[in-house]
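Asker: how would this look folded up:
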Amino acid sequence: MTIVAVTGLTGFIGRNVARALSSAGTRWRGLVRNQRKLASLDLPQGEIIAGSLEDTAALERLCEGARAVIHCGGSIAALTRQDFFRTNLAGTSLLLAASTRMGVKRFVHVSSLAAREPLVSDYAASKHAGEEAVKREAGGISWVIVRPPVVYGPGDAATVPLMKSLARPIAFLPGSAANRVSLIHVADLARALAMLASNYDIESTVLEPDDGKAGGYNFEEIAAAASQATGVETRVVFVPRPMIAGPAWLSLMIAKATRTPAMFCPDKLGELYHGDWVVSSDKREFAGWQPKIDFSTGYADTLKWYKEHGWLPEGIGNAGRSRHEGAVCQ
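Answerer: A predicted model of the protein is given here:
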């Protein structure tokens, strides 16, 4: 049976990829740095390799006998620029080298739309560098780079503040009315990655999948879609960048004092206030996959999960729409 190796297994995307692979009847093997996280994730049966992207021996064990690698591992928060590059560039290079030595045939690299704008933030620069490493170092391995837009869904801690805001009468959000973003539910993304691990007809290219909403959303459209799920009419109020610069610097100071990377920091402001995070029209569609979950449906599902797991109070929103996968934004 084909083995697919997955990095970042305990991360939001990685664990959903493992579920998608199992649903497709594909055997998977995952790299895990902190095995204590496994107990709470309810993963399907698979093989676990203890180690990190800096551990050459672990990477070789991960790739041995694997036909494909789905590289979900990486840093989305770090204390320094060097920390981002250590994981998102150097770690990718080490994994590519191990893949080559172990005879891997397919390499699916999970990047980010931020890679298109390397000057926006240290994270964006490191993701851009990681993409360049794939193009330069993959050698004879068939590769595809996937740049997800904003990924959300049950179990994602990073989008809790946004989801909570959208369930209230007034949502205070960074950016402006001109900003546009694309979205994708993690289940749709995971299916796409699992499919790309076996579809060799698509290779040496960059893809930017979304939820089917051509041109993405502005924040008023996102709020309107959320309102379909909650029954709460939400008005968006945009917060000027100078108003959150101070809190961002305070968050960075706390992060450095505690040696704990923070998602919210001055470097991230460039990403939050960048006006165009919409997938490219010529990269969003590809054979063998299409999205199944529109944002209103996905939002209702996610909000319900947050409440059931105590991440949000029961009184937030009133889930006015039942789950029905299969709706696609037009």
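
Asker: rest of the way, CA atoms for contacts and neighbours
Answerer: Noted.

Asker: Pull out the buried residues from the lengthiest helix in the chain.
Answerer: The helix that spans the most residues within the chain, counting by DSSP state H, is helix 241-258. Residues of helix 241-258 classed as buried: 244, 248, 251, 252, 255 (neighbour count, 16 or more other C-alpha atoms under 10 Å).

Asker: now for the following helix or strand past that helix, which elements pack on it?
Answerer: Toward the C-terminus, helix 241-258 is succeeded by helix 266-272 as the next helix or strand (DSSP states H and E). Here helix 266-272 touches helix 241-258, going by 3 or more C-alpha pairs under 8 Å, 6 or more residues apart in numbering; DSSP states H and E.

Asker: quick one: contacts of the helix it packs on?
Answerer: Taking C-alpha atoms under 8 Å, 6 or more residues apart in numbering as the criterion, the residues outside helix 241-258 that touch it are 79, 174, 175, 261, 262, 264, 265, 266, 269, 273.

Asker: run this one through as well so I can compare:
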Amino acid sequence: MAISVIRAPAVLGPGDSATYPLFSNLAKGILVAPGSARNFCFSIIDVADLSKLLVALAKVTTPVSERIAPYGHARLDWPSIAQSAQRTLNRPIRTLYIPPWLMKIAAHAVDFFARLSGKAQVISADKLGEVNAGDWIAEHPVENPVPLDETMRRCLAPFGNLNAKDA
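Answerer: Next comes the predicted model:
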């Protein structure tokens, strides 16, 4: 039996609880980013692109075992995200870089409260380790990826800052 392992980078799409804080803050004109990752690059994939890829892989008649690291946008950084939000919202975005020491304290505090409540959180000491690991660049481009500004528009639309014709 052939098995394909998909190692997706950050997956962006509307309604995702993991990226809710990112888009909620962007809708308010603020990008909160880890200061330790200020110069790191990362890949992203729109949830629609990832869905198309998974359907295509399921339809393959001659299965092949493989590892796929798909991306829609290969080398983004925090300024790229802010610029896309600025274009989408037609307003300035202020980037607030959180110092590494403060991120570490916050991550451990979140871990503590997650243990008390029994509910896992998006931010954790483990996630902070991933953020600080350096560039995360995927290797396999998807065909005709959703443009970054379109992904941004769909993810910001629930926050009501876009005109109905733009969403």
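
Asker: In structure 2, which residue range corresponds to the longest helix of structure 1?
Answerer: Taking TM-score structural alignment as the measure, structure 2 aligns residues 100-117 with helix 241-258 of structure 1.

Asker: what's the counterpart of residue 182 of structure 1 in structure 2?
Answerer: Using TM-score structural alignment, the partner of residue 182 of structure 1 in structure 2 is residue 43.

Asker: Could you do residue 205 of structure 1 as well?
Answerer: In structure 2, the residue matched to residue 205 of structure 1 (TM-score structural alignment) is residue 66.

Asker: where along structure 1 do the helices fall?
Answerer: Along structure 1, counting by DSSP H, helices occupy 12-23, 56-63, 81-85, 92-101, 122-137, 160-166, 186-196, 219-230, 241-258, 266-272, 295-308.

Asker: and those as TSV, adding distance to residue 29 of structure 1?
Answerer: Listed next are the helices of structure 1 as TSV, based on distance: least, C-alpha to C-alpha, whole Å:
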stretch	distance to residue 29 of structure 1
helix 12-23	8
helix 56-63	7
helix 81-85	25
helix 92-101	14
helix 122-137	21
helix 160-166	29
helix 186-196	13
helix 219-230	36
helix 241-258	33
helix 266-272	33
helix 295-308	27
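
Asker: Identify whichever of these lies nearest to residue 320 of structure 1.
Answerer: Closest to residue 320 of structure 1 of these is helix 219-230 (C-alpha to C-alpha; 4.8 Å).

Asker: how far apart are that closest one and its match in structure 2?
Answerer: Following the fit onto structure 2, the mean deviation recorded for helix 219-230 of structure 1 is 0.9 Å by mean C-alpha distance after the TM-score superposition for structure 1.

Asker: check contacts around the residue nearest to the match of residue 205 of structure 1 when sequence neighbours are not counted.
Answerer: Closest residue to residue 66 of structure 2 apart from its sequence neighbours, by C-alpha to C-alpha, 6 or more residues apart in numbering: residue 4 at 4.8 Å. Shown in contact with residue 4 of structure 2 (C-alpha under 8 Å, 6+ apart): 64, 65, 66, 67, 68.
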